[in-house]
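Asker: I'd like to go over a predicted model; first the sequence, then the structure.
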Amino acid sequence: MTPCPHRLPRRLLATALAASTCVAATDGLATQAATAPQLRTDPARRIFPAFAAERARPGRPSAPADVLTVTNCADDGPGSLRAAVAAANDNDEIDLSQLTCSRITLTTGAIEVDVDSLTLTGPSRYHLSLDGNHLDRVLIHPANGALTVKRLTIENGRDRATGFHVSGGGCIASAAFLYLDDTSVRSCYAGGEGSYGGALYAYAVTLDHSIVSGSVAKGVHEDAGTAAFGGAIFTYNLDLTASTVSGNRAVHEVRDGRTSYDIGGGIVTIVGGNIRDSTIDSNYSEGRGGGIATFNPLLLSNSTVSGNVAADGAGGGLFMRWPSTVRAVSSTITANRASAGGGAWVEADGSALYSTIVYGNTADPTGSPNLQGRTSLTIAGHHDLIGPGDGSLALPADTLGDDPLLGPLRSNGGPTRTHALAPGSPALDAGSNVDGLAFDQRGAAFSRAYGAAPDIGAFEQGAPVLEPTAVPGLSARVAMLLAALLGGAGLACLRTRTRPTVAERPPRHR
């Protein structure tokens, strides 16, 4: 095994690199270090378990085994959420949707989910919050299945480890699979000699139409070096869809003569994963990887990485630690900052960019603002727009380099914020659609290809909105789902009744 040249204590590195990323990437998970720090005394029920082998993702039951209803907003006692979770069996659902209060404030500590799989369902993330009260985590799940949280806000969780102990998952910590659906997680904190996930720690994290924001992973110790991994999320497997990770920080307490290793202001994923139709923005690392740090292959599709900062290290937007690679498709990486590789830092051959913008990032005077590698590397792909970068990187022959004229990051429709293209942008009609995407980052119903060809980046200018009457007898939601399943050809068919004629359609300004 090749040594990993990092500046943090070996025990912290062993925990973070549980997937053994100092050797070549594998399809599965490697064994986690047997000496991984425990967050519980029972070796069979701990948040940092010793993974003997890759773990199969549990299927979601078509119906819960039983539904337990929460009838009041008390911290404990009959009818409370805590009592319902304690009474639950495997694969049950806890129903909070009938509550009329806006907040459940925990005063006696985190709620522990001891069954393997459980679902918590609220009325809406805008109407009900589970509040950790800055005293403890909100949820802890030291089990083997899947914890699912739907239509809730989880906030104000705190995990502060003392001495030579580590913290993780300031709001939710799970030894297994964590699914968040239409859920917000915010204002969480994890601090310790090593801190893993200011908001979320789990073996695998899946976010769908969810938001993780305003959370902090902080390395804190009076007399030792520290590490902070993932201001928002630390996980082994990552899967994000139509979600936002924004305004999180991986930082450390400054101590004279003590070192720190801070990485992944937004996300650290050890085995890599997938980010689709999502925005990673305004995250901050005092070390490397302002937005995302990955130690194995990552797919970035139809997504935006914007305004992230690696204050004292490489990779403002993306930090691709060897041997990881990135496959970026129809994505936009802009306004990020680092000491080197302001947009992205890569260390291994094999990365590819397709119809992707990497422009408008910044780096220190000795670094390259957009793309930079440790050595001479070849970036595969086509139809990209990439600003000035590392001359030792070989880019695709058809790469454009002019200013794409990006608008500010804001809501342009859809569940996540994007950078629109201004009229006259060289990215207009200059891209490709290598994966046959039906929609741009904003999702249904913004077509991925509009005009002579797709635009470069995550945003398609002038993308038409499909109307509910596109197919007689079908609802708009069903029409969108069919279009997504059928791809570009299906989208064109569903659109035939509503797309205006040339005479009716206003000109598309360039």
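Answerer: Thanks, I have the structure now. Numbers count the residues shown, from 1 in each chain.
Asker: Please count neighbours and contacts with C-alpha atoms only from this point.
Answerer: Will do.
Asker: Look up how far residue 64 lies from residue 444.
Answerer: Counting by CA to CA, to the nearest Å, the separation of residue 444 from residue 64 is 29 Å.
Asker: typed the wrong thing, it's residue 353
Answerer: 42 Å.
Asker: Repeat that for residue 384.
Answerer: For residue 384 relative to residue 64 (CA to CA), the value is 46 Å.
Asker: Same drill for the two, tell me which one is more crowded.
Answerer: residue 384 (29 against 15; other CA atoms under 10 Å).
Asker: contacting residues for the more buried one?
Answerer: 353-357, 396, 398-400, 431, 456 (CA atoms under 8 Å, 6 or more residues apart in numbering).
Asker: again, only this time at 6 Å
Answerer: 355-356, 399 (CA atoms under 6 Å, 6 or more residues apart in numbering).
Asker: and what of residue 152?
Answerer: 122, 124-125, 128, 183.
Asker: Show me which pair in these is furthest apart.
Answerer: 128 and 183 (10.3 Å; CA to CA).
Asker: picking up where we left off before, which ones among the contacts of residue 384 are found in helices?
Answerer: The members of these all map outside helices under DSSP state H.
Asker: Okay, one more to line up with it:
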Amino acid sequence: MRNPTAFLFSALLAGGALVHAPQARAANIPVTNCNNTGAGSLRNAATIAISGDTIDLRALGCNPINVTSGQIVLPQSSITLLGRDRLQNTIRGNSTARVLNHTGGGTLRLTRVSLSYGRFTSGGALGGCVSSQGNVELRQSRVHHCDAVPQGGLEPSGMGGGVFAVGNVLLSESSVFANRLLGEGAGGGIGAFGSVTLDRSQVYDNMSADAGGGLDGEDVSLSYSMVLRNTSTHDGGGVTAHGNVVVNKSTMAGNDAGWNCGALCAYGDGTRSIHDSTISGNTATSDSGASVSGDMDVRNSTIAFNRETGSQCWGAVSALNLRLESTIVSRNTCDGGPDVDVGGFDFPGWTLTGSHNLIGTSVLPVPPDTIGGDPLLAPLANNGGPTRTHAIGAASPAINGGNNTLGRAFDQRGAGFPRVVGGAPDIGAYER
């Protein structure tokens, strides 16, 4: 699916050759009007800025800036766009052009701005709203309602309906939503050849006509973040990853894959962990929750209410070597036959280890101290903290049945919600 050389060649043709600007002391370049071109416009600021400068939108009294004569090219190695507020400083492509094309090899930083309604059509469609030959950082920013449309050439493909980077993508207190990849490739919301990191951010309601409905990256890290209601025609309704995966105090819910892995698909080699997190309400033909090649470590998490819609039942979570600690894997369903919570193949080479878990059904033999029964999970809700969780009922067998092998002070919700209340930790992501 990944072909970096072809993607880069197409991107360079679309954005022009790389420009190496001279270096000088960083400056603030104010944008003084919302015109598409001319003195004081964003497009003009992009042409006069050098690497390290900040293009400053904070004094604007108008909104939005409509990009009506093609994408704005940012040739600087590193450049920052600084707004006053992401709801008051919007740059729109009006569904006719990509918004920003960063051809430098450093970092494009977007702080307190929104990019929206970009559309990029190409044989190598990289980024419907923003594309970077380096890295992209979104801080208190939004990218939404953008389309990448692979079209033309012998084998059209694309990445990142909203955001694409040859390097890494970082979201901090930001959101990427309602974007689409309308053809072969990966990453309905975000696509990167490097890592994708979410910190207190949300990726939701994105769509990929191929893989990675929410996002696709080499390494993927989620912390206090949510990946919600994304869809893919093939694998990975929420996330596809090709290297390391860290899901920490985060929720992946309501994602849908036409083929495999409703929430998360991780291919190839890498370290994969899911800690203090919730995977809930995802659907796929098979592997309704998370499926990885190799090893996966899951602790103090809740994996529930995921649904397989195919004729065979592979489970809500599976890995070649799966370790579960103090985790609920229960109430997952399969349309095609008996429900399977923990999947895999019951023959040598596949292992399930750990302790203090509540598991409904498992293809693999479960650890000897595993308990069953209904965990009495309440619907997914805002129970405090930045992410959604399943509270557990007062009579749940998960209460005081878990462990805290990570030594965490708080449950999934974070500060103010102790990991241990009573004699022992509860099983799952939520401490009653």
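Answerer: That came through fine. As the structure is a computational prediction, the values presented were derived from the model and not from experiment.
Asker: After superposing, what score do the chains get?
Answerer: Between these two chains, after superposing, the TM-score reads 0.83 (TM-score structural alignment, normalised by the length of structure 2); 391 aligned residues with a CA RMSD of 2.5 Å.
Asker: Just the buried ones from the contacts of residue 152 of structure 1?
Answerer: 122, 124-125, 128, 183 (16 or more other CA atoms under 10 Å).
Asker: so how far is stretch 198-212 of structure 2 from its chain's centroid?
Answerer: Put simply, stretch 198-212 of structure 2 sits 5 Å off its chain's centre (CA atoms, centre = their mean, to the nearest Å).
Asker: what residues does that stretch touch?
Answerer: 171-189, 213-214, 222-240.
Asker: Let me know the helix or strand that residue 47 of structure 2 is in.
Answerer: Element membership for residue 47 of structure 2, per DSSP states H and E: helix 42-48.
Asker: And residue 486 of structure 1, by the same measure?
Answerer: Counting by DSSP H and E, the element that carries residue 486 of structure 1 is helix 476-495.
Asker: and that helix, what other elements does it pack with?
Answerer: For helix 476-495 of structure 1, not one helix or strand is in contact under the criterion 3 or more CA pairs under 6 Å, 6 or more residues apart in numbering; DSSP states H and E.
Asker: Where in structure 2 does it fall?
Answerer: Following TM-score structural alignment, the aligned partner range for helix 476-495 of structure 1 in structure 2 is empty.
Asker: The contacts of stretch 198-212 of structure 2 in strands, which ones?
Answerer: Judged by DSSP state E, the contacts of stretch 198-212 of structure 2 include 171-172, 175-177, 180-181, 185-186, 222-223, 226-228, 231-232, 239-240 as members of strands.
Asker: The residues you listed, buried ones only, as a ChimeraX selection?
Answerer: Selection command for ChimeraX covering only the buried members of these, criterion 16+ other CA under 10 Å:
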select :171,172,175,176,177,180,181,185,186,222,223,226,227,228,231,232,239,240
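Asker: show me where structure 2 has helices.
Answerer: Along structure 2, counting by DSSP H, helices occupy 4-15, 42-48.
Asker: any chance of those in TSV, with mean neighbour count and distance to residue 291 of structure 2 too?
Answerer: As requested, the helices of structure 2 are arranged in TSV below (neighbours: other CA atoms under 10 Å; distance: least, CA to CA, whole Å):
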stretch	mean neighbour count	distance to residue 291 of structure 2
helix 4-15	16	25
helix 42-48	19	43
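Asker: quick one: which of these is nearest residue 394 of structure 2?
Answerer: helix 4-15 (52.2 Å).
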